[in-house]
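Trainee: With the sequence up front, the predicted model follows.
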Amino acid sequence: MKIKKLIQALPAFVMLTSTGVLANNGYVNFPYPTVISATPSANTQTLSSTEYWEVVRGDELKTGVAISFTGNKSVVLLSPQYSHDMNGQKRAPAVAENAIELHTLQGKASLSATYNRDEMSGYGFAPGSAAVQANKLAGQNATLRLNQKISDDDLYLLHVKESDSPYQLNVESNVMVQEEAALVLHADVTGAKNIKPKLAIQVSAPDGQSIPYHFTNDKLAFDAPLEHVGAREGMYNVVVHSHSMVNGLEVKRSVRLPFVHQRESASVITYSLSEQTAKHVTANVSLNVSQEGRYGVVATLMGYRDGKQIALATSEAAQDFSTSETLPIRFTLPKGATGPYQVNILELKDQTRLQRFVQNELVTQ
């Protein structure tokens, strides 16, 4: 939902930047159409899952992979993966849809090739993948087999989605992790009362490298410094797999959570007011820059109208910095606005490394 709102806001952003003032240092300044009193400072994300995924071998699919069903409409997806042997890299054979079999105590289950494809969109239907829907198997344990010619060392990604299951993995974690700080991560399974799930966690860098860690008391601490700063090269990923036993059923769930590793590269020191007219006020914001790059500041001008102090206008300015200097931010005043004025710094943006630092502070002159 947040991504959708961001995409919707981009045309307005482009329109506003096109009306800004440009200089040799790439300076741009534009007013916001609405006044912002504060930038949301929440640094948490909560993701929920009624699905899981795991890699299975060909010999396992021949003998049977155990699946516990907790919903009556469960989609089972198999995707061929790459593996290495003495001859180099190889890819498992494509999956024939009619070769996927589920066996329960009552015998071979009836499977449907019709399922809600919207629910499975974005799930990585690689070439050679096949999916089926298992209906009315809630509360049953089953065995998954692939009845076709495959090698024992072939690898497949098994993905099971149970949209109507009462058991849902909920994971809350940080969106941004400051340098040398731990990632706070809490997980529980809805519907599994008084049962704490067993967790298996994988952490990877934007380049796919695995990150060593230790996890205690809902804190995931990294055993080595995180090298990638900001989101310019991509985001770090945490994959959480949970395992719970509920009423004789093995409830598995998986979820993927991205986060950004941040390191302070600049900070706001103070500001001074220069231009003050009936229509405009300009604040010169001093930045202490420790790393060369392009920085932007979102700020709101506080002042008075009808004798009450209110937020008058919000503007954003940005420019290239090679050293510490000031960034002018020009505000357009509404009618009837008067001083004395104060500047509320909402957000500092490192546009080079794609970092954002929420401020929400009245900076002193």
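Mentor: Okay, I see it.
Trainee: okay, CA-based contacts and neighbour counts for the rest of this
Mentor: OK.
Trainee: Okay, helices next: where are they in the stretch 51-200 of the chain?
Mentor: For the stretch 51-200 of the chain, helices defined by DSSP state H, counting those that start in this stretch occupy the ranges 58-63.
Trainee: ok, now the stretch 251-365 of the chain?
Mentor: Under DSSP H, counting those that start in this stretch, the stretch 251-365 of the chain gives no helices.
Trainee: Correct me if wrong: residue 203 contacts residue 239.
Mentor: Yes - under the criterion of CA atoms under 8 Å, residue 203 makes contact with residue 239 at 6.5 Å.
Trainee: put this beside the first:
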Amino acid sequence: MKKSIIYLFLLGLATLSACDDSEPDVEPNDDNFPFRLVLDAEEGAALPDEEDYGLEVKFADYIGELPHQQVNLTYAFTDTEGSFVDNVSISKVTYKVEDGDCEYERELPFVESTIILIVDEDLGTVPEEFEIEFALPGADDTEGGFTFEITELTSQADVLLNQAATFEYEVLENDVAGAWVLDLNSEDEFEAFKSVLGAINEDLTNLSFADITGAVSLEFEFEEMKIEVELQNPEIEEVCEEGEIEQEETHLEIEGEYEAEEGELEIGGDHIITDDGVEEELEYLITASYTINGEELEITFYQIIDEDQYEEGDELFTSESGITFTFIKD
């Protein structure tokens, strides 16, 4: 009987070990775990005329101090297609350092096939994260894509490269991609706008027509979208960069992830509800359709639901015929 129990116990350990080996999550670093560098994304895209694109690389969760030794990263561009054949490169590699309330950008050295992660004299370690900026063709008729891969990491420090060290880039080709604008010229138009999107943004619900300028911007990027409602009296935030203090206006924003294909549009994201004075973050899903006529984008909203606690009849917004807004290409 004891042998059976021991056998089952060892089998369980082996099973758990196998599960751990296949688990992509990175364990925090301690004395028994090396540091691990990871790419912040595995794929990306932008409009054809984009001239540059940034990819973040950072250390996964760790305990203690970052390495005090230089790290060399060997990289390569592969699978270049279309306009990117012999026409994509790294323009700069940067990281940021905070000094008091101000943020400063510094550059890392790189050569044709190697990025050198040096020890910053103020940090005393290598930077926790940095951004690789790619120089793109930037023409209106750009097509194709490329693959960027970090092929090797060398250092005297105990640092490993995450298994997924490849980034794929392509030109963003979906038909809603880009920037659009909407003018809300009357209180009725604004109330219609609030009746839809106010369901996922309490701040929007609390605004009156006198609080806004009427300008609404909509931007579709790679997998992500943002709506910004311009306010008459926006909050002013002071930001310090490179030793200079600048004032930035903060307008009302709604962000989410989207899928747009063959006239059907879905947008999902987070929204905050207040229940008995306690804020709770939930997931919303918008169902809509769209048509494009030249420089005009018509979006018709049919339904918004709360994915976390949805039952039929509990829609945050619903309209069988839909409510339509016409955006103009910016």
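Mentor: Here it is on my side, so go on. It should be emphasised that the depicted structure is a prediction, and the values quoted were computed from it without experimental measurement.
Trainee: Just the TM-score for the two chains, thanks.
Mentor: Once superposed, the chains reach a TM-score of 0.33 (TM-score structural alignment, normalised by the length of structure 2), with 168 aligned residues with a CA RMSD of 6.1 Å.
Trainee: thinking again about what came up before, mind checking which of residue 203 and residue 239 of structure 1 has more residues around it?
Mentor: residue 203 (20 against 15; other CA atoms under 10 Å).
Trainee: any idea how far that one is from residue 156 of structure 1?
Mentor: According to CA to CA, to the nearest Å, residue 203 of structure 1 stands 21 Å off from residue 156 of structure 1.
Trainee: With residue 4 of structure 1 instead?
Mentor: Residue 4 of structure 1 sits 32 Å away from residue 156 of structure 1, going by CA to CA.
Trainee: Which one of the two is surrounded by more residues?
Mentor: Taking neighbours as other CA under 10 Å, residue 4 of structure 1 and residue 156 compare with residue 156 leading, 25 against 8.
Trainee: just to revisit the earlier point, for residue 203 and residue 239 of structure 1, list the residues in contact with both.
Mentor: Both residue 203 of structure 1 and residue 239 lack any common contact, where contact means CA atoms under 8 Å, 6 or more residues apart in numbering.
Trainee: you'd agree residue 270 of structure 2 is up against residue 282?
Mentor: Yes - contact criterion CA under 8 Å: residue 270 of structure 2 and residue 282 qualify, at 5.5 Å.
Trainee: higher neighbour count, those two?
Mentor: Taking other CA under 10 Å, residue 270 of structure 2 and residue 282 do not tie; residue 270 has more neighbours (18 against 15).
Trainee: so which helix or strand takes in that one?
Mentor: Per DSSP states H and E, residue 270 of structure 2 falls inside strand 264-275.
Trainee: Which elements pack onto that strand?
Mentor: Helices and strands touching strand 264-275 of structure 2, by 3 or more CA pairs under 8 Å, 6 or more residues apart in numbering; DSSP states H and E, are strand 252-261, strand 278-293.
Trainee: So which of the ones you listed is nearest residue 230 of structure 2?
Mentor: strand 252-261 (6.7 Å; CA to CA).
Trainee: residues of that closest one that come out buried?
Mentor: By neighbour count on 16 or more other CA atoms under 10 Å, the buried set for strand 252-261 of structure 2 is 252, 253, 254, 255, 256, 257, 258, 259, 260.
Trainee: Tell me if I am right that residue 203 of structure 2 is in a helix.
Mentor: Yes - checked against DSSP: H, G, I helix; E, B strand; the rest coil, residue 203 of structure 2 lies within a helix.
Trainee: contacting residues around it?
Mentor: Counting by CA under 8 Å, 6+ apart, residue 203 of structure 2 touches residue 252.
Trainee: Give me the distance between it and residue 292 of structure 2.
Mentor: According to CA to CA, residue 203 of structure 2 stands 30 Å off from residue 292 of structure 2.
Trainee: same thing with residue 147 of structure 2?
Mentor: Taking CA to CA as the measure, residue 147 of structure 2 falls 31 Å from residue 292 of structure 2.
Trainee: What segments of the stretch 51-200 of structure 2 are helices?
Mentor: Under DSSP H, counting those that start in this stretch, the stretch 51-200 of structure 2 gives helices at 187-197.
Trainee: what ranges do the strands span in it?
Mentor: With strands called from DSSP state E, counting those that start in this stretch, the stretch 51-200 of structure 2 shows them at 52-59, 71-82, 89-99, 102-107, 114-117, 129-135, 144-155, 159-161, 166-171, 178-183.
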